[in-house]
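Asks: Predicted model, plus sequence, below.
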Amino acid sequence: MRIAHLFDHAHALPTIPKVVHQLIQSFNHEEVSIDEIASQITADPVISAKLLRLANSAYFHVTHKVSTVDDALRMLGFVMVRNLVVGSGLAGGFKATPSLNLNQFWSYCLGTAVTARWLGRLAGENTDLCFTVGLTHAIGELVMHAAMPEQMLFMDRTCSPIDPRRAEMETQSFGYHYADVGAELARRWHFPDEITEAIRHVPSPLEDESGGKVAAIVHLAAWRARVSEYRLGSEELVASYPGDVGQRLGIAPTWLPELAAEHAHLKPKAVMPPLEELLGGLQDLLH
């Protein structure tokens, strides 16, 4: 099945609230009415309640209670509020399929997003952009599962949807992989080119000739999230580390304690806290 034909399937796209559609459209508009966005979010009691719960989580370290959508926009910024609302809408918008554990999938994506934001700060990149790409980088998997469930069931039995070999195996079977599909979805939703192209190159960031760092950051973050989901031990963690990607970013392999122990001769610039601590309550985004 060609990529374009995937989107002809009735369930290929998520069922998401109107306000999430409107926020997705805002990615490609420089002039956005914050007041209008606030009123749209407020009009959806489920989304606004979840936003306030997330805004008051430990992740954001707010000094005052966030009581309204206006408070959230003022204290977290429009881009992060949009990330939270869109992420929440997408997490609840795709239907479960027999071979895909949606809870694990979105837990992995959220772990990738918060790690990418942390690494983005370390690499001097746009942290909100890193978070957005991290959260959405694997969404093509959901489109593929919805459009061709039988083929994906067979694929899932061979290789987990979050396995690092997945893109190569999908390319061998279909001629494209989940990141190609995710980039096409982002294009159809009018995401900015920098998001679309970053999503496309996450599986193989060293092949990205544009020289952008976001795909490499998310690739590294996805590795860290995968380590957590698979509960890899220290030896497996060290052995699987994509050092060539870290080198491309100029990030020394000392940002995790397990890696720092293997490179004691290098002085750590910063060490990432445990992923559970870094998530800081953002898991509510998935429920």
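Replies: Now that the structure is in, tell me what you want to look at.

Asks: alpha carbons only for contacts and neighbour counts from here, please
Replies: Fine.

Asks: any idea whether Leu13 is helix, strand or coil?
Replies: Following DSSP: H, G, I helix; E, B strand; the rest coil, the label given to Leu13 is coil.

Asks: And for it, nearest residue in space, chain neighbours not counted?
Replies: By the measure of C-alpha to C-alpha, 6 or more residues apart in numbering, the closest residue to Leu13 outside its immediate chain neighbours is Val143, 6.5 Å from it.

Asks: three-state assignment of that neighbour?
Replies: helix.

Asks: Now for it, how many residues are close by?
Replies: Residues near Val143, counting by other C-alpha atoms under 10 Å, number 24.

Asks: In contact with it: list those residues for me.
Replies: Neighbouring residues of Val143 by C-alpha atoms under 8 Å, 6 or more residues apart in numbering: Leu6, Phe7, Ala12, Leu13, Val181, Gly182.

Asks: okay, pairing it with this:
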Amino acid sequence: MHADDDDRLIEAILASGVKIPPMPAALLEVLALAGDDRAGAREYARAIARDPALTGAVFRVVGSPVLGLRVKVDSLDKAVTLLGLATTLAVVRSEGMRVALHDSALDVVMHTLWRRMGTVAELVVAALRVLRPRGVREDIAYQAGIFHDCGVAVLCRRDPAYAQAFKAGHWPDLAALDAERHASHAVVGLMVARNWQLPAEVAETIRHHHDSHPDLLAEPVRSLAVLVRLAGHLLDGGAGADDPAWPLWQPLAEAMCEPAGLALAELEAELLGRLAG
């Protein structure tokens, strides 16, 4: 699909009443530091510490067993240093969006959705650290993972069918749900990405992570989308769910493993071990 087609879809979605929430003030304060070359971990930690939700998100990510840092973190300064400034920004941006999209009537659904996207983001970063593909930054990869299905959070607030799909006890087939509802969570996610000024590679990954011809995607979007799909595939497999689109993506995942001298099964075992640990 061309950019013009996406723009027309976005116009139609906006006309239907879908609204993208603005960034909260606490997040804007932290993001403002990105333009200050003098700002370091201490300045970031000071700004983040003013908001309990942002603080909790940073500590939660830095302590994740999936990332495998295995270092005692007793201060926000240290947490920011370990994550790096760029990844810290990605973490607080995702937490800001989670707060902005909160809906008390959808607590269970939103918790399920953000927990899944958080785990995907951590698996993407863990895989990236093993494979080290050229041209893929860790903070960009984290954002691709944490935001890949953010359009679903918006649609759940607009269309009860999306929220209802999560109550079956398993991760829904979002592509099938989109087709049924004549919607696209990927396009809505693209709208969110543009409004929240996410990096272009992240926006494109959100838009194209359900493409039927992933081999046609340009780098680094193809690598990012493959990592996102791999993470989701592992989670679906662990939950006993089907992943009918995986055969389209598996050859690309295998090709990404080759330069690292790994078989895809070895990478999957490594990532599953981290999930269990």
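Replies: Nice, I can see it. In this text, all values refer to a predicted model and were calculated from it rather than measured experimentally.

Asks: TM-score, when you put one on top of the other?
Replies: A TM-score of 0.72 describes the superposed chains when it is computed by TM-score structural alignment, normalised by the length of structure 2; 253 aligned residues with a C-alpha RMSD of 3.7 Å.

Asks: from the chain's centre, how far out does the longest helix along structure 1 sit?
Replies: With DSSP state H applied, the helix covering the greatest number of residues in structure 1 is identified as helix 102-123. Using C-alpha atoms, centre = their mean, to the nearest Å, the distance from the centre of helix 102-123 of structure 1 to the centre of the chain it belongs to is 6 Å.

Asks: Next secondary structure element downstream of it?
Replies: helix 127-136 (DSSP states H and E).

Asks: packing partners for that next one?
Replies: Contact analysis of helix 127-136 of structure 1 by 3 or more C-alpha pairs under 8 Å, 6 or more residues apart in numbering; DSSP states H and E lists helix 78-93, helix 102-123, helix 193-201, helix 214-230 as its packing neighbours.

Asks: Now tell me what touches the third one from outside.
Replies: Think helix 193-201 of structure 1. The contact list for helix 193-201 of structure 1 (C-alpha under 8 Å, 6+ apart) reads 129, 132-133, 136-138, 179-180, 182-184, 186-187, 207-208, 212, 214-215.

Asks: do the same with the longest one
Replies: Contacting residues not belonging to helix 102-123 of structure 1 are listed as 91, 96, 126-128, 130-138, 161-162, 214, 217-218, 220-226, 229, 249-251, 270, 272, 275, 278-279, 283, 286 [C-alpha under 8 Å, 6+ apart].

Asks: Select only the buried ones of the residues you listed in ChimeraX?
Replies: With 16 or more other C-alpha atoms under 10 Å as the criterion, this ChimeraX line picks the buried residues out of the contacts of helix 102-123 of structure 1:
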select :91,127,128,130,131,132,133,134,135,136,137,138,161,162,214,217,218,220,221,222,223,224,225,226,249,251,278,279,286
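
Asks: center of structure 1 - which residue?
Replies: Structure 1 has Leu135 as the residue nearest its centroid, 1.5 Å off, counting by C-alpha atoms, centre = their mean.

Asks: ok, the equivalent of that residue over in structure 2 to Val61 of structure 2 distance?
Replies: Counting by TM-score structural alignment, Leu135 of structure 1 lines up with Ile146 in structure 2. With the distance defined as C-alpha to C-alpha, to the nearest Å, Ile146 of structure 2 ends up 11 Å from Val61 of structure 2.

Asks: could you check the distance from the residue of structure 2 positioned farthest from its centre over to Cys156 of structure 2?
Replies: Ranked by distance from the centre of structure 2 (C-alpha atoms, centre = their mean), the top residue is Arg38, with 28.5 Å. Distance from Arg38 of structure 2 to Cys156 of structure 2, counting by C-alpha to C-alpha: 41 Å.

Asks: isn't the residue nearest to the centre of structure 1 right up against Val86?
Replies: No. Between Leu135 of structure 1 and Val86 there is no contact, the gap being 9.8 Å when judged by C-alpha atoms under 8 Å.

Asks: thinking again about what came up before, shouldn't the match of Leu135 of structure 1 be in contact with Gly96?
Replies: No. Taking C-alpha under 8 Å as the definition, Ile146 of structure 2 is not a contact partner of Gly96, at 11.8 Å.

Asks: okay, and the common contacts of those two?
Replies: Common neighbours of Ile146 of structure 2 and Gly96 are not found (criterion: C-alpha under 8 Å, 6+ apart).

Asks: And the helix or strand where Val46 of structure 1 lies against structure 2, how far off on average?
Replies: Assessed by DSSP H and E, Val46 of structure 1 sits inside helix 45-55. Once the two are superposed, helix 45-55 of structure 1 sits an average of 4.0 Å from its aligned residues in structure 2 (mean C-alpha distance after the TM-score superposition for structure 1).

Asks: Check which element follows that helix along the chain.
Replies: Later in the chain than helix 45-55 of structure 1, the nearest helix or strand by DSSP H and E is helix 69-76.

Asks: Before I go, just wanted to say thanks for your time.
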